[in-house]
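Peer 1: next come a sequence and a model predicted from it.
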Amino acid sequence: MRDDRQRLDKWLWFARFARTRTLAARLVSDGYVRVNGTRSDNPAKAIGLGDVVTVAAQHATLAVRVLDLGLRRGPSEEAKGLYELLSGEAG
């Protein structure tokens, strides 16, 4: 994969939308994630900077713009630097 792209499930895990990468992949495959307004059921879908990811989680629906791809699953403050909140509320 190109350096300017990252797997959707990996990014969701790095950005702390899921506790494990397996759960991140399940969020995608179960249809709870949209990329640029289109539902994605492929955890390996490549996303890049500027893409809008919408996650319909159990307690909130969040729309975020991808600002960085990340290199690891770091602390919460580091994870928040990977995206800009566009709408929704953290629950």
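Peer 2: Nice, thanks for sending it over.

Peer 1: going forward, measure contacts between C-alpha atoms and count neighbours the same way
Peer 2: Fine.

Peer 1: pretty sure Ala24 sits in a strand.
Peer 2: No: counting by DSSP: H, G, I helix; E, B strand; the rest coil, Ala24 falls outside a strand, being helix.

Peer 1: surely it touches Phe17?
Peer 2: Yes: counting by C-alpha atoms under 8 Å, Phe17 is a contact partner of Ala24 at 7.2 Å.

Peer 1: got a list of what the residue nearest the centre of the chain touches?
Peer 2: Against the mean C-alpha coordinate of the chain, by C-alpha atoms, centre = their mean, the closest residue is Leu12 at 3.3 Å. By C-alpha atoms under 8 Å, 6 or more residues apart in numbering, the contact list for Leu12 reads Ala18, Arg21, Ala24.

Peer 1: and here's the other structure:
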Amino acid sequence: MTQPDGNPVRIDAWVWAVRLFKTRSEAADAVRAGHVKLNGVATKPAQQVVPGDRVRVWKDHREHDLEVLATLRKRAGAPIARTCYIDHAPPPPPKEILASIPQRDRGTGRPTKKDRREMDRLRGL
């Protein structure tokens, strides 16, 4: 079983090991593209991470501000991975609740041009 420790680890391996990216190559590509910053500076995949560093990751239209508590050399399960960092980013905003799509009565056929315009007006289009 993989245990957290305090030894230096490559940044691409660490963001993959703590389950921020699905594959190691995806993690390395994100680091090369500048989506991962170490202590506020864009880095290369081989840059070393140690406990106490701050890692900023831009993923899925959201920025994660992570403080490294421990390092992992190999990918670990989610419960272990969560103990290796603290996410200082604010929680994501609540998702908008979409109004349900109105259903037409069965057998009424396709909407007419007038019906379609009325539906567009109600939807705010």
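Peer 2: Cool, got the structure. Computed from a prediction, not measured in an experiment: that's the story for all the values here.

Peer 1: quantify their similarity with the TM-score.
Peer 2: The TM-score (TM-score structural alignment, normalised by the length of the first structure) is 0.87; 88 aligned residues with a C-alpha RMSD of 1.7 Å.

Peer 1: which parts of the first structure are strands?
Peer 2: Using DSSP state E, the strands of the first structure run over residues 5-7, 33-35, 38-39, 46-48, 52-56, 61-66, 83-87.

Peer 1: now distance to Pro75 of the first structure too, for these, in CSV please.
Peer 2: As requested, the strands of the first structure are exported to CSV (distance: least, C-alpha to C-alpha, whole Å):
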stretch, distance to Pro75 of the first structure
strand 5-7, 19
strand 33-35, 23
strand 38-39, 28
strand 46-48, 21
strand 52-56, 20
strand 61-66, 17
strand 83-87, 14
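
Peer 1: all helices of the second structure, in order?
Peer 2: Taking DSSP state H as the criterion, the second structure carries its helices at 11-17, 24-32, 78-82, 113-123.

Peer 1: top of the contacts of Leu12 of the first structure by neighbour count?
Peer 2: Among the contacts of Leu12 of the first structure, Ala24 has the most neighbours (other C-alpha atoms under 10 Å), with 23 neighbours.

Peer 1: what's near enough to touch the aligned partner of it in the second structure?
Peer 2: Under the alignment (TM-score structural alignment), Ala24 of the first structure maps onto Ala27 of the second structure. Contacts for Ala27 of the second structure (C-alpha under 8 Å, 6+ apart) come out as Asp12, Ala13, Val15, Trp16, Phe21.
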